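*Asks:* Just a sequence and a predicted model for now, questions to come.
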Amino acid sequence: LKNRIVMAPMTRNFSPNGVPADYAPTYYSKRAAGGVGLIMTEGVEVSHPSSSGYPDCPKLDSDEAKRMWEKVVSEVHANGSAIFCQLWHVGGIRKLGMPPLPEIPGFTPSGYVKPGKKVAYEMTLEDIEELVQVYARDAKICEELGFDGVEIHGAHGYLIDQFFWNAINTRADAYGGSLENRARFATEILQASQQLTSSEFQVGIRVSQWKQQDYEAKITEDKDELNAFFNILKSAGADFLHCSNRRFWEGEFSEDGLNLAGIAKEATGLPSISVGSVGLDKDFIKLYAGDHQTQTADLGKLYNKLDNKEFDLIAVGRALLSDPEWANKVENGQEDQIIPFDKSFVENYV
């Protein structure tokens, strides 16, 4: 990579019928030309009718979609950046009536979307086996399209994270109970994806403690168990760990301690990616609660963590929506020229 800056995956809802918009190659390549070392695509729904939960999200399951992704990859590579595809299944977030098959319910490990709310479909062992292979086949497709790797989305309360979360995973079989069992769906996806792709192709996973259903939820509150969790993912073949914090500067177990990506790197030695409100003075929760504009935040805390080798790469999200040249401006000491973020940059595809 040309630097340690990653474009974070951000759902844009500009892909009607699962096909990336004509502007998508320009959208991604502008960030590559703007200095980003590694592009993570927005969440791409895996090729199963239960995977979708939001309108106009991209897919891989049509020739037209594949052609557009090939164009995206080609233009990003032409601007000197690598690009990984994020593979995504929303799980129980899906509501009945969503396309492509309105009768397909939301898939979950135990029927729960959040504690006490059993409203979704409980996956069978056959469902689990089928989806493991769906992820692996999509990883292979991504390699064939020219992507440099895939990121398995295992964070934020979506399907894989619903298996991790013991408050809603109440299964009594090999996919529930112990931490190792709750991670089994993810580890089987990692293993199957590695088996169908080359050794040069990168297969990693994104994880978080927090869930969209509960910002205070955690996979575990015990550091030793968290270390064990990360090593389970490493043993399954994860090439990197992308650890999502709402605020990257906050320690996981103490205010000034290692953040989630720091713990992952310390536990496993794998390349780790941190993320969370980089370059902004407020997190996305405050933004969408009505405080629609941010100011560019000082990057001193980020530099300190990188200098201390707490994590290897830093993912930048909203700051890159407002200013595709963010990385170049930071590198050239032009932080005072960065375009501040406001909510309009989410609503428009620029």
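*Replies:* Everything's here; your move.

*Asks:* Only C-alpha atoms from now on, for both contacts and neighbour counts.
*Replies:* Will do.

*Asks:* Relative to C142, how far out is L60?
*Replies:* Distance check for L60 against C142: by C-alpha to C-alpha, to the nearest Å, it reads 8 Å.

*Asks:* which secondary structure elements does the lengthiest strand in the chain contact?
*Replies:* Ranked by residue count and defined by DSSP state E, the top strand of the chain is strand 202-211. Counting contacts by 3 or more C-alpha pairs under 8 Å, 6 or more residues apart in numbering; DSSP states H and E, strand 202-211 packs against strand 149-156, helix 184-196, strand 241-244.

*Asks:* Reformat the ones you listed into CSV and put mean neighbour count and distance to P340 next to each item.
*Replies:* Listed next are the helices and strands packed on strand 202-211 as CSV, based on neighbours: other C-alpha atoms under 10 Å; distance: least, C-alpha to C-alpha, whole Å:
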stretch, mean neighbour count, distance to P340
strand 149-156, 25, 26
helix 184-196, 22, 37
strand 241-244, 26, 22
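
*Asks:* among the ones you listed, which is nearest V134?
*Replies:* Of all those, the one in closest proximity to V134, counting by C-alpha to C-alpha, is helix 184-196 (8.8 Å).

*Asks:* For the chain, which segments count as strands?
*Replies:* Under DSSP E, the chain gives strands at 5-7, 38-45, 82-88, 107-108, 112-114, 117-118, 121-122, 149-156, 202-211, 241-244, 272-275, 313-316.

*Asks:* try this one next to it:
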Amino acid sequence: MSNTPLSEELKLRSGSVLKNRICKSAMNEAMATGDGRVVRQFEVLYRTWAEGGSGLLVTGNVMVDKRHANEPLAVAVEDERDMHLLELWARGAKSKGGQIWAQLNHPGKQSPKFLNGHPVAPSAVPLASDMFFPPRELTEEEILDIIERFANTASILEKAGFDGVQLHGAHGYLISQFLSPNHNKREDKWGGSLENRMRFVTEVYKAIRAKLGQNFAVGIKLNSSDFQKGGFTQEESIEVCKCLDELGIDMIEISGGSWENPVNRKGNLKESTKKREAYFLEFAEQLKENVSAPIMVTGGFRSQAAMEEAVNSGAVDVVGIARPLAVDPDLANKVLNGQGFVSTVQPITTGIKKIDQMAIMEISWYTDNIRRMGDGKSPKTKVRGIWSVIAVLFNFWKRGQTVKRVRA
């Protein structure tokens, strides 16, 4: 192993130790059954990534309520019915000494029409898209139930052998909806001031800690901003992070944007971002001055040099890698062995405006690669023009039909 800062261990507040500073960050696997059941392919997939050398593997979205899913074929864990398969999943992910954290999520109103005819949200504010039905405002009793569901799902996963969980507080899902003044118009203790708007996420965190204690890792993925006028700001994000830091959060992953404003897909990057490759590094540096919890940034890293510079500069403690690991699952080993790794991953466009705007190819091509690895196959390394478009659209349609049959 080469002398790289990425090979250094990182001790977390929970007491556990990450064997290196490379994390496979969350990507939706879309491999569950139509009603959210775990399948054997998760063990195969995560064993493949474990053999690739990453110190931490964060799963795709795990729903805390199977009635509310963010996309087709997402895993839902409400009880112990899939305990054996969850244990195999965790065992495969940990087979080379790394850790596995499950990303816990409730999508709120960001649940598509063909999955959910009755979405819920902090307030009855519709999304600016006809893909989603207008939501119903949550009652306080329902809010408390969802908080308990987060803790219940974490407890089941801990029993199965998972090392921790990551709360999905970014990208416009329920936690993010509570934090945003654009989406949270409540006048009770769950809305209004930032203190009230952050109450939901802090209560979720406290509920998990109360059930599982300090030795189980709990992290969060949080927007630096939702990049919307009158929305969740960087200043507010820092205050939320400071609060969670004081409560004992194990790691904070920085992200940004939402379905309505997918900042990562717009392509209009500043020169400083292009040079450093990753999004949100400047915000991570600001955050570092305000919190002591480890910081992770995901999005944009393509070269070993940029990954090492991010850690050496002190901007981040852990480098998050997503899509490059859907093309080259052995990426971490190559980086740690000092091979001067540079990923071949490039933005995917089809020339078909509607498809490109919705990022169907950007999302689905990598999802299909993930499913290939779950089937024990090697991932594809190149997009094959129109044939890839056809294959992706067919698989996207097929996943939707699977869910419709189950819900019929």
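*Replies:* Right, received. Where do you want to start? The structure displayed is predicted, hence computed values, not measured ones.

*Asks:* What value does the TM-score take for this pair?
*Replies:* Once superposed, the chains reach a TM-score of 0.83 (TM-score structural alignment, normalised by the length of structure 1), with 320 aligned residues with a C-alpha RMSD of 2.8 Å.

*Asks:* quick revisit: any chance of the strands of structure 1 in CSV, with distance to A24 of structure 1 too?
*Replies:* CSV is the format used below for these (distance: least, C-alpha to C-alpha, whole Å):
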stretch, distance to A24 of structure 1
strand 5-7, 14
strand 38-45, 10
strand 82-88, 13
strand 107-108, 29
strand 112-114, 32
strand 117-118, 37
strand 121-122, 34
strand 149-156, 18
strand 202-211, 23
strand 241-244, 23
strand 272-275, 23
strand 313-316, 18
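
*Asks:* Point out the most buried one among those strands.
*Replies:* Ranked by mean neighbour count under mean count of other C-alpha atoms under 10 Å, the strands of structure 1 are led by strand 107-108, which reaches a mean of 28.

*Asks:* How about residues contacting that strand?
*Replies:* With contact meaning C-alpha atoms under 8 Å, 6 or more residues apart in numbering, strand 107-108 of structure 1 is reached by 50, 91-92, 94, 120-123, 159, 162-163.

*Asks:* Recalculate using a threshold of 6 Å.
*Replies:* Contacts of strand 107-108 of structure 1 with the rest of the structure, by C-alpha atoms under 6 Å, 6 or more residues apart in numbering, involve 91-92, 121-123.

*Asks:* Closest one of those residues to I263 of structure 1?
*Replies:* Nearest to I263 of structure 1 among the contacts of strand 107-108 of structure 1 is G91, at 27.0 Å by C-alpha to C-alpha.

*Asks:* Could I get the helices and strands packed on strand 202-211 of structure 1 in JSON lines, plus columns for distance to N13 of structure 1?
*Replies:* Formatted as JSON lines, those follow (distance: least, C-alpha to C-alpha, whole Å):
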{"stretch": "strand 149-156", "distance to N13 of structure 1": "17"}
{"stretch": "helix 184-196", "distance to N13 of structure 1": "26"}
{"stretch": "strand 241-244", "distance to N13 of structure 1": "21"}
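
*Asks:* Select, out of these, the one closest to P55 of structure 1.
*Replies:* Of all these, strand 149-156 sits nearest to P55 of structure 1, with 18.1 Å by C-alpha to C-alpha.

*Asks:* so that closest one corresponds to what in structure 2?
*Replies:* Under the alignment (TM-score structural alignment), strand 149-156 of structure 1 falls on residues 164-171 in structure 2.

*Asks:* ok, now stretch 191-199 of structure 1?
*Replies:* Under TM-score structural alignment, stretch 191-199 of structure 1 corresponds to residues 206-214 of structure 2.

*Asks:* How far off centre is the matching stretch?
*Replies:* How far stretch 206-214 of structure 2 lies from its chain's middle: 21 Å, per C-alpha atoms, centre = their mean, to the nearest Å.

*Asks:* okay, now E331 of structure 1: neighbour count?
*Replies:* For E331 of structure 1, the count of nearby residues is 11 (other C-alpha atoms under 10 Å).

*Asks:* Give me the distance between the equivalent of it over in structure 2 and I100 of structure 2.
*Replies:* Matched to structure 2 by TM-score structural alignment, E331 of structure 1 sits across from L336. To I100 of structure 2, L336 of structure 2 is 19 Å away according to C-alpha to C-alpha.

*Asks:* what sits against V64 of structure 2?
*Replies:* By C-alpha under 6 Å, 6+ apart, V64 of structure 2 lies in contact with 76-77, 149-150.

*Asks:* and if we set it to 10 Å?
*Replies:* Residues in contact with V64 of structure 2 (C-alpha atoms under 10 Å, 6 or more residues apart in numbering) are 75-79, 104-107, 146-154.

*Asks:* go on, L244 of structure 2?
*Replies:* L244 of structure 2 is in contact with 198, 201-202, 205-206, 219-220, 238, 250-252, 291, 293, counting by C-alpha under 10 Å, 6+ apart.

*Asks:* again, only using 7 Å
*Replies:* Going by C-alpha atoms under 7 Å, 6 or more residues apart in numbering, L244 of structure 2 touches T202.

*Asks:* That one matches what in structure 1?
*Replies:* L244 of structure 2 maps onto L233 in structure 1, by TM-score structural alignment.

*Asks:* Okay, the closest residue to P294 of structure 2 other than its chain neighbours and A391 of structure 2: tell me how far apart.
*Replies:* Leaving aside its chain neighbours, P294 of structure 2 sits nearest to M251 (5.0 Å; criterion: C-alpha to C-alpha, 6 or more residues apart in numbering). To A391 of structure 2, M251 of structure 2 is 37 Å away according to C-alpha to C-alpha.

*Asks:* Show me which of the two is the more surrounded one.
*Replies:* Applying other C-alpha under 10 Å to M251 of structure 2 and A391 shows that M251 carries more neighbours, namely 24 against 16.

*Asks:* so the more buried one makes contact with G219?
*Replies:* Yes - when contacts are counted by C-alpha atoms under 7 Å, M251 of structure 2 is listed as touching G219 (4.6 Å).

*Asks:* returning to that earlier point: could you export the contacts of strand 107-108 of structure 1 as a markdown table, including distance to R4 of structure 1?
*Replies:* Output for the contacts of strand 107-108 of structure 1, formatted as a markdown table (distance: C-alpha to C-alpha, whole Å):
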| residue | distance to R4 of structure 1 |
| --- | --- |
| G91 | 31 |
| G92 | 34 |
| Y121 | 40 |
| E122 | 40 |
| M123 | 39 |
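
*Asks:* Out of the contacts of V64 of structure 2, which end up buried?
*Replies:* Among those, those classed as buried by 16 or more other C-alpha atoms under 10 Å are 75-78, 104-107, 146-154.

*Asks:* give the contact list for S47 of structure 1.
*Replies:* 60-61, 134.

*Asks:* will you turn those residues into JSON lines that also has distance to N259 of structure 1?
*Replies:* Below are those laid out as JSON lines (distance: C-alpha to C-alpha, whole Å):
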{"residue": "L60", "distance to N259 of structure 1": "33"}
{"residue": "D61", "distance to N259 of structure 1": "37"}
{"residue": "V134", "distance to N259 of structure 1": "32"}
